[in-house]
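> 3D model of this:
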Amino acid sequence: MNELLTAVSAAGPLAAGWSIHGLLLRRRLTAARHDPLSGLWTRDAFEARAVRTLARRPHVALLLLDLDGFKTVNDRHGHAAGDAAIRTTAAALTTALDGRGGAVVARLGGDEFAAVVPLSDPAGLPWLLAGLHDEITAPFRYGGHELRVGVSIGAALSSDLNAASRTPGDGVLGVLLRLADEAMYAVKRDGGGWHYPAAGVPVAGSTAGRRTGRPGTHTTLRKGAA
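The predicted structure is shown next:
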């Protein structure tokens, strides 16, 4: 019995050490999945969660967002002001999507963001986009100045997809990313706002997985209109 107690006592510090090691490892992995500036998910973590959400929900909106005027804020007020714009945008996205079960928000890099948002009623997507646009473009204070950035938002809805909109090798996430990317670029050329193209609108060509902005592939756009 004494030998057993001695063995347990000796193993205690070792077990505790491994427990602490495991906790630190989990914390490091969690930190690696979050962007340090915005606190949002990174691209890889976002894509993994987006795939799961798409598999479980019938109506999922994928949003791509690119800030307008971000370089001007950086140039006029310094990179710290640009960082504040990124943090403010992240907070606006998090607040606007709070309470929407299954929503996932990420910073893809630079001033680009993404989100997947399950919808109970797809008809509500334009109102969601308009609300996000208003939240993100609201002025914020930095260094005694009232600053503002614009945003271009492109959206695609999973339940709009059909066989004609897919290309070989693309999963649902890949198709939605291309559709949303094209919609975002189109509205950016129109001066910013948001755009959710009608179901069945073909995807413009892309080069190296990025938009090429070929004309004639979208419905007529009006700033801030579906």
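
> only C-alpha atoms for contact and neighbour calcs from this point on.
Will do.

> what packs against the helix or strand hosting Val51?
Using DSSP states H and E, Val51 maps to helix 43-56. If you count contacts as 3 or more CA pairs under 8 Å, 6 or more residues apart in numbering; DSSP states H and E, helix 43-56 packs onto strand 104-109, strand 112-118, helix 172-189.

> same thing but at 7 Å, please
Contacts defined by 3 or more CA pairs under 7 Å, 6 or more residues apart in numbering; DSSP states H and E place helix 43-56 against strand 104-109.

> pull out the buried positions in the strand it packs on.
Neighbour counts over strand 104-109 (16 or more other CA atoms under 10 Å) mark 104-108 as buried.

> now show me the structure for the sequence below, then we'll compare the two:
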Amino acid sequence: MTDRQQPGFLEAIEQAGLLVEIWEHFPENMFLIRVEGPDFLVEAANPKMTELFGQDCSGKRLHDFLPWSVAEEVVAHYRECLRQDAPLRYEEHATFHDARGQEREGHWLTLLVPVHDPNGTITHLFGVSQNVTELRLARASLERYNRDLEAVVDERTRALNAVNQQLQEANRQLEALASSDTLTGVGNRRHFQAGAEREMERARRHGGALSLLMFDLDGFKSINDQDGHAAGDAVLRKVAASVQTTLRANDLFARYGGDEFVLLLPDTPLAAARQMGERLRTQVQEDAGVALSLGGAGFEAADTQLEMLVQRADAEVLAAKRARKAK
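Below you'll find the model as predicted:
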């Protein structure tokens, strides 16, 4: 068949009614691009594509009806399809003006298929371009919504974490207030009792040594009466600070009431506890200028309550006071 006898593209599809129907009524852009050396011309465009551009693009170069930058991007895809000599799918975004000067913008998903002559040379590129603008806009809207939602979640998470930190700090402060003596800063009676009972149970279970020291300040009432309660409070704070400098990490120290203090010494026999008591007496005398009356008690198997140790130690404190007065 000579070149003159070869039917044109439209003539060829007119010979097949089904192809004509597809070409005329396909809801997306269909087009045939003729390859002319380094250039590309629109040989045919279906009605949907003609409607998009508002003009018949047949016989025109892409640069004739598209902005230069847009045309260059499209041509780059055409050249890539030629280079690969294989179908090429890509998505493109374009903004252009139709024949009436109306600005058109959108996103298209395009499939290019190279068409060969009998010699295997690519003569045309057949393309189908689907308008995915609405899908793109919906996706962008969803992505914005997700970003906004993530921002809200992050903000609320940070706010919640801040509140949790504040609550934790408040709880720590409340726990400290509940377990500390407000005047001296050492443990209070309730905190001491809870810790001492745990240590007694441990000593009972494992048979370890456990000792309790109790002391109060000699002449403390006279300090309050002569110098005032502020002076008495200052002495109590000095005594507590002095004792704390000699404590081990697992020792329990508390203000038991008034000018009475208790000290629980885990893993410490009573004899060693008494020696420590004498060192405390000397230390407090140097630091706070006040004498101590001191008593001790060692944990025994029959001790079912902390008060039993406290009573024995307190009895020694009273005995020490009587002995001082008798001198």
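
> and the buried residues of strand 104-109 of the first structure, which is closest to Thr88 of the first structure?
Arg107 (12.3 Å; CA to CA).

> next, the contact list for the closest one, please.
The contact partners of Arg107 of the first structure, by CA atoms under 7 Å, 6 or more residues apart in numbering, come to 35, 40-43, 113-114.

> and if we set it to 6 Å?
Remark: with contacts taken as CA atoms under 6 Å, 6 or more residues apart in numbering, Arg107 of the first structure is in contact with 40, 42, 113.

> the first one -> the second structure?
Matched to the second structure by TM-score structural alignment, Leu40 of the first structure sits across from Val186.

> and its match, how far is that from Phe299 of the second structure?
Using CA to CA, to the nearest Å, Val186 of the second structure is found at 23 Å from Phe299 of the second structure.

> in the longest strand along the second structure, which residues are buried?
Counting residues, the longest strand found in the second structure (DSSP state E) is strand 103-116. By 16+ other CA under 10 Å, the buried positions in strand 103-116 of the second structure come out as 107-108, 110-115.

> tell me the one of these nearest Ser129 of the second structure?
Nearest to Ser129 of the second structure among these, counting by CA to CA, is Thr110 at 4.1 Å.

> and in the second structure, which of the contacts of Arg107 of the first structure remain?
Retained in the second structure: 42, 113, out of the contacts of Arg107 of the first structure (criterion both residues aligned by TM-score structural alignment, their matches' CA atoms under 6 Å).

> buried residues in the helix holding Val51 of the first structure?
Across helix 43-56 of the first structure, burial judged by 16+ other CA under 10 Å covers 43, 45-47, 49-50, 53-54.

> Asp68 of the first structure matches what in the second structure?
By TM-score structural alignment, Asp68 of the first structure lines up with Asp218.

> how close does its match get to Val235 of the second structure?
As for Asp218 of the second structure, its distance to Val235 of the second structure is 12 Å (criterion: CA to CA).

> which residue is nearest the middle of the first structure?
Nearest to the mean C-alpha position of the first structure, by CA atoms, centre = their mean, lies Ala114 at 1.8 Å.

> how about it, what's its match in the second structure?
With TM-score structural alignment as the criterion, Ala114 of the first structure matches Val262.

> okay, stretch 313-320 of the second structure sits on what stretch of the first structure?
Taking TM-score structural alignment, stretch 313-320 of the second structure hits residues 180-187 over in the first structure.

> once aligned to the second structure, how far is the matching stretch on average?
In this overlay with the second structure, the average offset of stretch 180-187 of the first structure from its partner residues is 1.4 Å by mean CA distance after the TM-score superposition for the first structure.

> quick revisit: between Asp218 and Val235 of the second structure, which one's more packed in?
Neighbour count, other CA atoms under 10 Å: between Asp218 of the second structure and Val235, Val235 has more, with 22 against 16.

> how far is the helix ranked longest in the first structure from where the chain is centred?
Longest helix in the first structure, counting residues (DSSP state H): helix 2-32. How far helix 2-32 of the first structure lies from its chain's middle: 37 Å, per CA atoms, centre = their mean, to the nearest Å.
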